[in-house]
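Student: Predicted model and sequence follow; I will ask about them next.
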Amino acid sequence: MDLNHENATSKLSSTKASARKTVWDSSTHMIFDELCLEEVKNGIRPASHFNKVGWTNLANNLKTRTGKDYTKLQLKNHWDSMKRDWKLYDRLMRIESGLGWDPVKKTINSTSEMEIPNYGKYVNSDSEDENNDSNEEDWLDDEKRFLLLCGLVVKGVMVVHNMMNIPRIPCRTSCRTGNIFIQEILNGHPRRCFEDFRVHVDVYKSLCSDLRMHYNLKETRNVSIEEFVGIFLLILAHGCGNRLAQEIFNHSGETIHRHFHHVLRAVLKLSGDIIMPKANYNNEVPPQLLNNSRYYPMFKDCIGAIDGTHVKASVREHEQAKYIGRKGYATQNIMAACDFNMCFTFAWAGWEGTAHDTRIFLEALRKPEVKFPRPTGDKYYVVDAGYPNTRGYLAPYKGNDVRYHIPDFRRGQTAAQRAPKGLKETFNYYHSSLRNVIERTFGVWKARWAILKDMHVNYSYETQVDIVIASMAIHNYIRMKGHFDEAFNKAQQEIYRPTRDVENDTSIRINGTQEDITTRRRQDDLYMSL
């Protein structure tokens, strides 16, 4: 009984010892590698692992050299770990085309054109799967190759080990944490919140609450949702990079990156609910028209304006040609529609800068999956001369002798020179004034978010497209939730208004009322289509 108990105790002790996590320091690494080489040179070469004699010799010699006891399982696990490290090291240092070790910088170099060939061709194996354990013997058949492998393992494991065990020194050690910074902003002077995040405190808090309750944005143990949103809005508002955000919020670059994208995904969900027209947009007259004698009843059936705009983009060098349009640098083209409250009701981002507005417009009409809000009945959008004048989309008259843009009507020295001449120019004058709402909406949107002026190269193109949509969603959110916003108020004051001498000059109303002008333009369109 005593003998059996002793054997059971010995087995249990061995099992517990092997179950413990073994710590291998650098000197033990080197000794183990040297002992492995000695066993191979002595002819005790393994197939996939050492044989029983080999493991026993390794354990005894390692204890003699280090004074530490290791079980066969611990030695085998470490051997397997070394093989995995070697594969990584060998792939980075020799196999991957375009990669290599820089002895000066002590870093892995890579070129812009990285190829990933099959691993098997570099170890002279017929196997198509480098991870197939059944081919381990083929991998070890050549004595010289195996000795070379063991020698390189010593170097490779030490490189990887040293790279992975560099002491981490805290970088952001300020006593003012990101949460303290946010609380200072939210509880301080109201002006600070608008200057830092381009939104007022009430809108900021409302946005945080809605993202938490409706769009699955969850705080972490160390970072609150208010801080998440602050990181996101600061980057959008000022176009700052990750490093500046690290300094302000006292977080690592990885934390800034991760939380920025958490909020980005949540705001993209919000965009699906907020970038859309009102449910009854085809059944009512917008109050901005109904209460304005300049546009009612002439444009009583208008539901909004459509136009395209460009945002600077960062794309790969070999793809830049299709993104560089008339602006001379890479851009993405965005088609958008807005209502007369300066809210986006539709947005389609991500088109190449060379794509024509008409092409994007026709694709939006053709593809139901983009969910373009079509006008019904007699309703229509106002569009500029670059779009087709068809039912539901009212464009201005074209011609070299027909003025359209408001500045063209302001260049004359006298009232008579500035006044529209004839039916077509009269229509164009009011049409341009009304369609200006989309220009002012773009202006407010771009002025608020500095990141739209120059996307950072560290954002993928897909992320740049997402940022455009997310910034439009917050634009709408501010308009709907904010009772007072400087940017929107300024844009409303800049609205183009016909001058008094034009409004009072009855000569511009040729052959009828203002409503007749719009009706005739739409009849012209019908006639031309026939």
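Tutor: That came through fine.

Student: When you work out contacts or count neighbours from here on, use the C-alpha atoms and nothing else.
Tutor: Will do.

Student: Regarding this protein, what is its longest helix?
Tutor: For the chain, the longest helix by residue count, based on DSSP state H, is helix 422-448.

Student: In it, which residues are buried?
Tutor: 423-442, 444-446, 448 (16 or more other C-alpha atoms under 10 Å).

Student: Check the secondary structure at Cys175 for me.
Tutor: With DSSP: H, G, I helix; E, B strand; the rest coil as the basis, Cys175 sits in coil.

Student: can you pull out the strands in this protein?
Tutor: 100-102, 107-109, 302-312, 331-338, 344-352, 380-382, 393-394 (DSSP state E).

Student: Against that first model, consider the following:
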Amino acid sequence: MVVDGVTKNTWLQNELRQVGVEYTKEQLRHKWDWMKDQWKMWKALKGNETGLGWDPIKGTVVAPDEWWNEKIKTTTYTVDIICSYYLSYIHKEPCMDSFHTGLVWLQEIMRGNERRCVNLFRMDKDTLIKLCLDLECHYKLKCSKKMTILEKVGMFLYVLALGASNRQVQERFQHSGETVSRNFHEVLKAMLCLSIDMIKPTDPTFSNIPPEILNDDRYMPHFKDSIGAIDGTHVSACVQEENLIRFIGRKGVPTQNIMAACSFDMQFTFVMAGWEGTAHDGRLFQYSINKQNLNFPKPPLEFGRQDGRYYEQCLLIHFMYKNIVVVSMALHNYIRRKALADPAFERLDKSPNFVPPDIFRDVDDIQAEESSQESGALQMNALRDQIACSLMLANNDY
């Protein structure tokens, strides 16, 4: 800006010098910018409202009390938002600041007794390391700046094996809820890729007779052409209210109906997950035959012989999505193939007739049992009354 051939700053300097005030050009520039910002703030505060004036005696704006009260409320609300943002994101109090972080805890587990790792993650330390390496090398699971592959996989297995909630994982691994959720889904994505390689027959041509058939006189040669066992089960599901009825079947609680096939060495070879609990097993079987062009003969063994370390524990996790079930079965197969020794599989190998209990009992069975208990109670009451009458009669005889 030029005034009578001189710049704005020079003109202001000359005018102020006449009243005994000396400012440099830099000071004038800062003062000008400050006044411009103040004017913008005042325009925003004033808006399009009229009726405001200036009191030259008091040196203040003249406005009704209602106008000032409204502006004070607006300003207070804005200040509260700014303070909340500052405390939450700029000067926030640390939450997950324990020295015993998830990585430190995992390192302690890996150096400790083998049983601790099996209890917490349902697999031994060597198998856990193999799983981490496979997910990293073959299934594109990557570490981050603040989290190793071991911690990501450990967090994922901690949820599946123990049914831990997001908040429990936050406290155990010292990470935020958003970090826990994001990393869980990263590992889940990699595990689904692993499932494609894990849930399938180890002998795709079925050229060999399974040793469990070949070495058992009860089944050989009658079932020498059998390739596996097929059956269904129910897994707990948490669904929206409008879909609740479709998922409540004969178990009396919302579940998803799972159909799966397994080989005779207790490995899953096929899984159909995610159907509503009211879906009939025959419907799932017919769908899988049409979809996969598979033909499974009737098996001589019960499907219930599978090891349930993850498969049963996933009942504790309220996920409707079939991915959790599929990944649990893949982990089951992975341990069966990779672990040199496993307590759960050893128990089942030594007890071939062992069948785990049904976690979800049929509503009809429960009602029949309750009816039987009521009938038993009536019989006991009648017997007690009969004994009491006999005692009274005997006493009268005396």
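Tutor: Yep, that arrived. Just so you know, these numbers come straight off a predicted model, no measurement behind them.

Student: what about the helices in the stretch 151-300 of the second structure?
Tutor: 166-173, 177-198, 211-214, 244-247, 281-292 (DSSP state H, counting those that start in this stretch).

Student: Nearest to Ile324 of the second structure, out of the ones you listed?
Tutor: Nearest to Ile324 of the second structure among the helices of the stretch 151-300 of the second structure is helix 177-198; the distance by C-alpha to C-alpha comes to 7.9 Å.

Student: what helices or strands is that closest one leaning on?
Tutor: Under the contact criterion of 3 or more C-alpha pairs under 8 Å, 6 or more residues apart in numbering; DSSP states H and E, helix 177-198 of the second structure touches helix 125-138, helix 149-162, helix 166-173, helix 322-338.

Student: Please identify the buried residues of the last one?
Tutor: Residues of helix 322-338 of the second structure classed as buried: 322-336 (neighbour count, 16+ other C-alpha under 10 Å).

Student: Hey, what's the angle from it to strand 255-262? Just curious.
Tutor: Between the axes of helix 322-338 of the second structure and strand 255-262, defined by axes from the mean of the first three to the mean of the last three C-alpha atoms, to 10 degrees, the angle is 30 degrees.

Student: Then the first one?
Tutor: Here helix 125-138 of the second structure runs at an angle of 90 degrees relative to strand 255-262 (the same axes, to 10 degrees).

Student: whereabouts in the first structure does helix 125-138 of the second structure align?
Tutor: Counting by TM-score structural alignment, helix 125-138 of the second structure lines up with residues 201-214 of the first structure.

Student: who's in contact with that stretch?
Tutor: Contact with stretch 201-214 of the first structure is made by 186, 190, 193-194, 217-218, 225-226, 229, 266-267, 270, 478, 481-482, as judged by C-alpha atoms under 8 Å, 6 or more residues apart in numbering.

Student: Superposed on the second structure, what's the mean shift for it?
Tutor: Compared with the second structure after the fit, stretch 201-214 of the first structure shows a mean deviation of 0.3 Å (mean C-alpha distance after the TM-score superposition for the first structure).

Student: is it fair to say Trp54 of the second structure lies in a helix?
Tutor: No. Trp54 of the second structure: not assigned to a helix; according to three-state DSSP it is strand.

Student: thinking again about what came up before, compute the inter-axis angle for the longest helix of the first structure and strand 344-352.
Tutor: Angle between the axes of helix 422-448 of the first structure and strand 344-352 is 80 degrees (criterion: the same axes, to 10 degrees).

Student: re earlier: let me have the helices and strands packed on helix 177-198 of the second structure in JSON lines, extended by distance to Cys83 of the second structure.
Tutor: As requested, these are arranged in JSON lines below (distance: least, C-alpha to C-alpha, whole Å):
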{"stretch": "helix 125-138", "distance to Cys83 of the second structure": "43"}
{"stretch": "helix 149-162", "distance to Cys83 of the second structure": "35"}
{"stretch": "helix 166-173", "distance to Cys83 of the second structure": "26"}
{"stretch": "helix 322-338", "distance to Cys83 of the second structure": "42"}
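
Student: That concludes my questions; thank you for your assistance.
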